[in-house]
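Peer 1: Turn this into a model:
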Amino acid sequence: FQTMYRRGYMPVTQFQGDQFLAERLATQISGPWLVAHIQKFAPADFEYGIMPIPKPDDYQGAVYTYGDPKNISIFNTTKHPRAAWQFAKWLISRHADQRLLEICDQIPMRKNLLSDSSFIAYFKAKPQMKMFALQAPFTRGVDGVADLKEIFNIISQEYEASVIYGRRPPEEAIERAAKRVKVIREWNR
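Peer 2: Below is the predicted model:
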């Protein structure tokens, strides 16, 4: 990433408007929701591709990414526990996931999306979404940690200092972030 910022392939600041669609940016890190946005707002001759998150050439193993999964809760005070249970079961069904894809272009947290007969037609019609389906098994949510906002802020600051502005080597940024997070965690025990 450091090289990508240094060479100007990725923006250092936020721009007004969609700079990717304006063809002022070569790359943009985003999620499956961007595909519908591009299809709606891009010029007719706009060409783009989707690729996995960059990783070191010598890295072996799965590449994990962040997802924003939602939880389903049924409160014990509900007046309709059976109906709530039926709805919860439907909400995680293949049919509901198929509708989620068709209506929202959101990738369900489900294994084997590309080989499951419920989803084959969708991915045949929208091949640009396949990369996101391949990543789905390696997508993780964020644990409920009280200090998470502060921890993410620290990670963002050290990432920017190292990768975007080149003020410190990545190893030093990681070490600094770890020390700062440790202070936050110990302070808030």
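
Peer 1: CA atoms for contacts and neighbours, from now on please.
Peer 2: Noted.

Peer 1: Verify the contact between E102 and A121 for me.
Peer 2: No: with contact defined as C-alpha atoms under 8 Å, E102 and A121 do not form a contacting pair (10.2 Å).

Peer 1: how about the one helix or strand R180 maps to: buried residues?
Peer 2: Using DSSP states H and E, R180 maps to helix 170-187. Within helix 170-187, the residues that count as buried by 16 or more other C-alpha atoms under 10 Å are P170, A173, I174, A177, A178, V181, I184, R185.

Peer 1: Output the contacting helices and strands for it.
Peer 2: Contact analysis of helix 170-187 by 3 or more C-alpha pairs under 8 Å, 6 or more residues apart in numbering; DSSP states H and E lists helix 148-159 as its packing neighbours.

Peer 1: which of the residues in the host helix or strand of F123 are buried?
Peer 2: Element membership of F123, judged by DSSP H and E, is helix 120-125. Residues of helix 120-125 classed as buried by neighbour count (16+ other C-alpha under 10 Å): Y122, F123.

Peer 1: compare with the first, here's sequence two:
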Amino acid sequence: MVQWEFDGSKRKIRGLRRRYKTLVNDLTDLTKTMPNPNDYGLGYWHLHLPFSQEYIDSKNTPNKLRRDIMQKLIERVDYLINIKTKEQSDYCIYAIVSLPNLFDSQIVVFPDKSWFDGFFERNSKEQKWIPLDSDRNIIKEWNLVLSSDLKVRGFKEIISDDDINYEGEIWFIGELN
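Peer 2: So this is what the prediction gives:
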């Protein structure tokens, strides 16, 4: 599990409970109906967390809140999967949970499963996704609840660019091949 650096003096963040309730309401409103992935000019639909990065990725943000945000993403993915119509049966819906930068997490709707061809193969000089060991499990590590039909895949992400060097984890949770 990716750990946050902590100097021992965790200060309470003012208004965090209120901001979390707003996040839940916004996330629920934005995923109340099935988005059409073809309406957004990208060929797919995605929704980043409607939450301030300074709060979600702060070292003072309790892990319980991070866990609750991950759980809410999973619940909204499950909800969208359950409201698919016959015409939307080919849609592929999943959450991306990014750690330690939870702010980069999102919900994605692809128009069909063909989008996954080669999607998980990232092995360039600038970006690598290395599959995490099968004994790693974000669901157990964070005590998340997952419906039995959702799948989980985790990767160590390494980004090396001229001005960025980053290592983290990306977890895909939802309808995966």
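
Peer 1: TM-score for the pair, please.
Peer 2: The TM-score (TM-score structural alignment, normalised by the length of the second structure) is 0.22; 77 aligned residues with a C-alpha RMSD of 6.3 Å.

Peer 1: and Q86 of the first structure, how many residues sit next to it?
Peer 2: Using other C-alpha atoms under 10 Å, the number of residues around Q86 of the first structure comes to 10.

Peer 1: gap between it and V183 of the first structure?
Peer 2: 45 Å (C-alpha to C-alpha, to the nearest Å).

Peer 1: just W33 of the first structure next, same as before
Peer 2: Per C-alpha to C-alpha, W33 of the first structure is found 36 Å from V183 of the first structure.

Peer 1: go on, I103 of the first structure?
Peer 2: Separation of I103 of the first structure from V183 of the first structure (C-alpha to C-alpha) stands at 44 Å.

Peer 1: what does I155 of the first structure give?
Peer 2: Using C-alpha to C-alpha, I155 of the first structure is found at 14 Å from V183 of the first structure.

Peer 1: Check F123 of the first structure too.
Peer 2: For F123 of the first structure relative to V183 of the first structure (C-alpha to C-alpha), the value is 46 Å.

Peer 1: Likewise for E171 of the first structure?
Peer 2: Separation of E171 of the first structure from V183 of the first structure (C-alpha to C-alpha): 19 Å.

Peer 1: Repeat that for N153 of the first structure.
Peer 2: Computed as C-alpha to C-alpha, the N153 of the first structure to V183 of the first structure distance reads 14 Å.

Peer 1: try E172 of the first structure
Peer 2: Applying C-alpha to C-alpha, the value for E172 of the first structure to V183 of the first structure is 17 Å.

Peer 1: D97 of the first structure now?
Peer 2: From D97 of the first structure to V183 of the first structure the distance is 41 Å (C-alpha to C-alpha).

Peer 1: Ok, A125 of the first structure next?
Peer 2: Going from A125 of the first structure to V183 of the first structure by C-alpha to C-alpha gives 50 Å.

Peer 1: Could you do H37 of the first structure as well?
Peer 2: 41 Å.

Peer 1: Likewise for Y66 of the first structure?
Peer 2: Going from Y66 of the first structure to V183 of the first structure by C-alpha to C-alpha gives 24 Å.

Peer 1: One more: K149 of the first structure?
Peer 2: 14 Å.

Peer 1: now swap in A84 of the first structure and tell me
Peer 2: Counting by C-alpha to C-alpha - A84 of the first structure and V183 of the first structure are separated by 43 Å.

Peer 1: Run the angle between the helix holding R180 of the first structure and helix 148-159 for me.
Peer 2: Counting by axes from the mean of the first three to the mean of the last three C-alpha atoms, to 10 degrees, helix 170-187 of the first structure points 160 degrees away from the direction of helix 148-159.

Peer 1: can you pull the buried residues of the next helix or strand after the helix holding F123 of the first structure?
Peer 2: The helix or strand immediately downstream of helix 120-125 of the first structure is helix 130-135, counting by DSSP H and E. For helix 130-135 of the first structure, burial by neighbour count (16+ other C-alpha under 10 Å) applies to K130, F132, A133, L134, Q135.
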